[in-house]
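> Quick check, what structure comes out for this input:
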Amino acid sequence: MPIKQQLHHGTVPIKVFTNDIDEGALLQLKQVSQLDIIHAHIAAMPDVHMGIGAAVGSVIPTKSAIIPAAVGVDIGCGMNAIRLSLTAHQLPNNLKSIRQAIESAIPVGFEKHNTETMREKACKAFAHKITHIFNQHPELYKIFNKDKNRWMLQMGTLGGGNHFIELCIDESQQVWLMLHSGSRGIGNAIGTYFIALAQKDMAKHLHHLPHKDLSYFREGTEHFNDYVEAVELAQQYAYANRQEMMQLIIQAIRPHLPPFTLTHEAVNCHHNYVQQEYHFGTMVYLTRKGAISAKEGELGIIPGSMGTQSYIVRGKGNPESFHSCAHGAGRRMSRNAAKQRFTQKDLIHQTQGIECRKDKAVIDEIPSAYKDIDSVMKNQTDLVETLHTLKQVLCIKG
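Next comes the predicted model:
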């Protein structure tokens, strides 16, 4: 479907691919559109909703500048999926042992690996760069609680919130593994530090911004190159983190399943990041905050909630969305609102038939807290085409 709304509240238009948008997200989009560093327009994906720093589901092209709070603190957060040579009937009737095997292999929440299980080979590629950033910016140690080795022990870990691991079945009854995670503590520290630094710098040079979270670094200023280097490092770490987890998961489930191979190219994509791209005649820094790249022919993953289906898609390269699409269903209500509205009984009902935690601690991830993924997909038929529809049978939440 085409653009649903085109709004004019600032220096550039806002092109919205849905009619389902909350007032908080709309305000955040309007505020971004007032900045003089925005190129062409802002695009809001069908899953758009209010976020921290900027609306989740927004695609923001900036000229010679980057807004650290728009990129956020979960830098490089994204998805990884791979298809196995197994079919649904080859799975055991009870998936609890598989869930326990994965939970034993992958630390979740605030947990991390110990020194014996640390992913040393993957960490080696980042050691020099992270040491360099810590030396350049000692304040990062404080944010990192002076635990300079934590980033190594967190390589190959899930994290918390809406991060997850799933075992899914597609429309042909093929089995898939899928996971959602980001750059863990190192990305959080980098994001937190540079957001504060941008706000401090902007207060010196600019008297007014629509919101302090829209403070930015311009090319040529003191901290711009350091931020670009740090954010790229976090994005690379997030990508490697997902790869390491996928390897650990495959190793963990092999003893519980018939012999299998990997039969589909792994899809590993960010949906919370910034990179340079060429759009509408200009090279820009394109921030996708809760959006994935959907260049023509490019594969991507759009997950639903823990009780609905997810999608493997191929991009159509729509220029109006800056070759982007939605990154998921998108939240309809805050975590606190979900906890107040729904009960454990509701969670059990909405995740019926899925092997997963059903305790009070994950009520904030209940499917009803999210937008309808089918509606999201209908609103972006001109952005992507669906290749596979996945339905989870097992879900592990962070």
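> rest of the way, CA atoms for contacts and neighbours
OK.
> Tell me which helix or strand I186 sits in.
I186 is part of helix 184-205, with elements assigned from DSSP states H and E.
> what's in contact with that helix?
Here helix 184-205 makes contact (Cα atoms under 8 Å, 6 or more residues apart in numbering) with 68-69, 71-76, 139-140, 143-144, 150-151, 154, 157-159, 212-213, 215-217, 227, 230-231, 234-235, 238.
> Can you list which of those residues are found in helices?
Among the contacts of helix 184-205, the members found in helices (DSSP state H) are 68-69, 71, 139-140, 143, 150-151, 227, 230-231, 234-235, 238.
> need the residues you listed in CSV with neighbour count and distance to K316, can you?
Formatted as CSV, the ones in helices among the contacts of helix 184-205 follow (neighbours: other Cα atoms under 10 Å; distance: Cα to Cα, whole Å):
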residue, neighbour count, distance to K316
P68, 31, 28
A69, 23, 29
V71, 26, 24
E139, 13, 43
L140, 20, 40
I143, 16, 41
R150, 17, 40
W151, 20, 36
Y227, 22, 31
A230, 22, 31
V231, 24, 27
A234, 29, 28
Q235, 24, 24
A238, 28, 25
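> Closest to R119 out of these?
W151 (10.5 Å; Cα to Cα).
> Okay, the closest one and I130: tell me how far apart.
Separation of W151 from I130 (Cα to Cα, to the nearest Å): 9 Å.
> One more: N94?
Here the distance between N94 and I130 works out to 43 Å (Cα to Cα).
> So between those two, which is more surrounded?
I130 (17 against 9; other Cα atoms under 10 Å).
> what's the helix or strand for the more buried one?
helix 127-136.
> on contacts alone, who are the packing partners of that helix?
Here helix 127-136 touches helix 224-253, going by 3 or more Cα pairs under 8 Å, 6 or more residues apart in numbering; DSSP states H and E.
> now the helix it packs on, how far from the chain's geometric center?
12 Å (Cα atoms, centre = their mean, to the nearest Å).
> helices or strands up against that helix?
strand 78-87, helix 96-105, helix 127-136, strand 174-181, helix 184-205, strand 267-270.
> Assign a three-state SS to Q276, would you?
Counting by DSSP: H, G, I helix; E, B strand; the rest coil, the backbone at Q276 sits in strand.
> And A43, by the same measure?
Per three-state DSSP, A43 ends up strand.
> compare with the first, here's sequence two:
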Amino acid sequence: MNTTQLRKLGVSDLCIGAAIEGIQRAVQEDELRGREIKKLISSVLAEPSDFVAHPHFGRLAREIIENANFTRPAPIEYQVWGREIDAACHAQMRQSCALPMAVGAAIMPDAHLGYGLPIGGVLALENAVVPYAVGVDIACRMKLSILDIPTTELDANFYRFKNALDKGTRFGIGSVHERPQQHAVMDADWTVSRVTRENRDKAWKQLGTSGSGNHFVEFGRLTLEQRDEQLGLEKGEYVALLSHSGSRGTGASVCDTYSNIARALLPRQYVDFGRLAWLDLDSEAGQEYWAAMTLMGEYAAANHDVIHRLVSLIVGGKIIAGVENHHNFAWIENHNGRDVVVHRKGATPAGEGVLGVIPGSMADPAFVVRGKGNPASLNSASHGAGRRMSRTAAREKYSWRAVQRDLENKGVRVLSAGADEVPYAYKNILDVMQDQQDLVETVARFDPLIVKMSEDGRAED
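As a prediction, this is how the structure comes out:
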């Protein structure tokens, strides 16, 4: 009997393996055939308690009894921000909310389809972490540095800024610096897991690089409408450097390794959760993943630190203020009086008074924001504008060179990028900001003027 025939007979997917094992033993040891086996399985399905000690179908009987007493908890509700979220994204969110330890969830206005938890999804779990709800590019983050260079230089001395981006940054799958950069993060304990230990040399070579996908480094004009005490800046216009990247290939290896472990440990009743497989924080694997994730957070911050140090040194500017925040991470936070694990996959921490940066696209502004600490969003906001078009669709529809010329006519010079990252592939950042006025307030506006991205048109490694 095959799987389809077993399902028609009434065997649930959770018990298929036990049924097949029983059939194989019955054929080999007692030489039973199709009709006899079908009759025997029907009897097991009708009265499983009579067969728990059966030499061939005892396991099937026990699993039928076990699953008959099993009921999944009802999915929790989730809050929604945004006007442009497709059905597939909502389907992913509903499945995430059906995790047995889920206690809170929200979806941000930049949300779009991802793996497991949608990008722009926020999920709070009790004492568990889901590697794919953190994401492949662990601790991907934004960093904005404000420089002591007059804004007139942006127009008057384009090649000064172009040279700084060309020489101070590296893009593309597997990109490295010719000479490994120095940073204290490489003196941290990389033995917290096998995967971090084995990838340390690779991570060092990639330190201070941006990779590919939607990662960028750009110069632009920051406009501050009034003095801000947190930034320590007066009202005015400033030259600013903005970057977006994460933990590179090592972060991806950490995610894949521990997601595979989590999937192998999934109870049979939850095998359909796939990439939403979780690790108990009290388990050895859960503790290892948490330590590796934390290290990747430090490493991603170091990547940006090196990029901003190199670029600002080459351009000849001093950093006088800055803002940074990461997404694709999990935090232990207190919500509704208890500690929970808050996953923000493509979502920005927006606790009360917390500064962050929310970018648009290469042709649209980014915003420095201050969180309002809205408990309904688990103190979160969007991490950007969010895609409205897949990479494949964008490459098929747009000619990159034509888009590049159009952007230059509008005052935005893109040194390198791919058609998959054209502005039209993204939602309108102004709409996204309008949809989350109860989550953040705008502190300053950053308008990109000189942009550098990867040309290879592939997602980050």
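> overall similarity of the pair, as a TM-score.
With the length set by TM-score structural alignment, normalised by the length of structure 1, the two chains reach a TM-score of 0.88; 367 aligned residues with a Cα RMSD of 1.9 Å.
> P359 of structure 2 against P365, yeah?
Yes - using Cα atoms under 8 Å, P359 of structure 2 is in contact with P365, at 6.5 Å.
> got any residues that touch both of these two?
With Cα under 8 Å, 6+ apart, P359 of structure 2 and P365 have common neighbours I429.
> These two: who's more crowded?
Using other Cα under 10 Å as the criterion, P359 of structure 2 and P365 rank with P359 on top: 25 against 20.
> which ones are touching the more buried one?
P359 of structure 2 makes contact with 365-367, 383-385, 429, according to Cα under 8 Å, 6+ apart.
> The same query, at a cut-off of 7 Å, please.
365-367, 384-385 (Cα atoms under 7 Å, 6 or more residues apart in numbering).
> Among those, which one has the most neighbours?
Neighbour max across those (other Cα under 10 Å) = G384, 28 neighbours.
> residue contacts, that one?
110, 358-360.
> corresponding residue for it in structure 1?
G384 of structure 2 maps onto G328 in structure 1, with residues paired by TM-score structural alignment.
> would its match count as being in a helix?
No - secondary structure of G328 of structure 1 (three-state DSSP): coil, not part of a helix.
> tell me the contacts of K121 of structure 1?
K121 of structure 1 neighbours (Cα under 7 Å, 6+ apart): none.
> Tell me which residue of structure 2 lines up with it.
Aligned counterpart of K121 of structure 1 in structure 2: H183 (TM-score structural alignment).
> And the strands in the stretch 1-150 of structure 2, which stretches?
79-80, 102-112, 119-125, 128-129, 141-147 (DSSP state E, counting those that start in this stretch).
> Which one, of those, ends up nearest to S243 of structure 2?
Closest to S243 of structure 2 of the strands of the stretch 1-150 of structure 2 is strand 141-147 (Cα to Cα; 5.4 Å).
> Could you tell me where that closest one falls in structure 1?
Mapping strand 141-147 of structure 2 onto structure 1 (TM-score structural alignment) gives residues 78-84.
> Would you mind listing the outside residues contacting that stretch?
Residues outside stretch 78-84 of structure 1 that contact it (Cα under 7 Å, 6+ apart) are 175-182, 242, 260-272, 301.
> Are any of those residues buried, and if so which?
Among the contacts of stretch 78-84 of structure 1, those buried by neighbour count (16 or more other Cα atoms under 10 Å) are 175-182, 242, 266-272, 301.
> Show me what H207 of structure 1 lines up with in structure 2.
Matched to structure 2 by TM-score structural alignment, H207 of structure 1 sits across from Q269.
> before we move on, what about I133 of structure 1?
Using TM-score structural alignment, I133 of structure 1 pairs with S193 in structure 2.
> With L158 of structure 1 instead?
Residue pairing (TM-score structural alignment): L158 of structure 1 is matched to S210 of structure 2.
> about what we covered before: measure how far the match of strand 141-147 of structure 2 is from the centre of its chain, please.
On Cα atoms, centre = their mean, the centre of stretch 78-84 of structure 1 falls 14 Å from the chain's centre.
> Measure the mean distance from that stretch to structure 2 post-superposition.
Superposed on structure 2, stretch 78-84 of structure 1 shows a mean distance to its aligned partners of 0.9 Å (mean Cα distance after the TM-score superposition for structure 1).
> For that stretch, which residues meet the burial criterion?
Applying a neighbour-count criterion of 16+ other Cα under 10 Å, one finds 78-84 buried in stretch 78-84 of structure 1.
> Over to stretch 308-324 of structure 1?
By neighbour count on 16+ other Cα under 10 Å, the buried set for stretch 308-324 of structure 1 is 308-318, 320-324.
> gap between the aligned partner of E396 of structure 2 in structure 1 and G304 of structure 1?
Structural correspondence for E396 of structure 2 with respect to structure 1 (TM-score structural alignment): Q340. Q340 of structure 1 is 22 Å from G304 of structure 1, where distance means Cα to Cα.
> Of the two, give the one with the bigger neighbour count.
Between Q340 of structure 1 and G304, counted using other Cα under 10 Å, G304 has the larger neighbour count: 24 against 11.
> In contact with the more buried one: list those residues for me.
Residues near G304 of structure 1 by Cα under 7 Å, 6+ apart: 310, 328-329, 373.
> Trace it over to structure 2, please.
G304 of structure 1 maps onto G360 in structure 2, with residues paired by TM-score structural alignment.
> Also I292 of structure 1?
Under TM-score structural alignment, I292 of structure 1 pairs with T348 in structure 2.
> Tell me how many other residues crowd its match.
29.
> Ok, T87 of structure 1 next?
Here the count is done by other Cα under 10 Å, and T87 of structure 1 has 15 residues near it.
> how close does it sit to T261 of structure 1?
According to Cα to Cα, T87 of structure 1 and T261 of structure 1 sit 12 Å apart.
> same deal with K30 of structure 1?
Counting by Cα to Cα, the gap from K30 of structure 1 to T261 of structure 1 is 49 Å.
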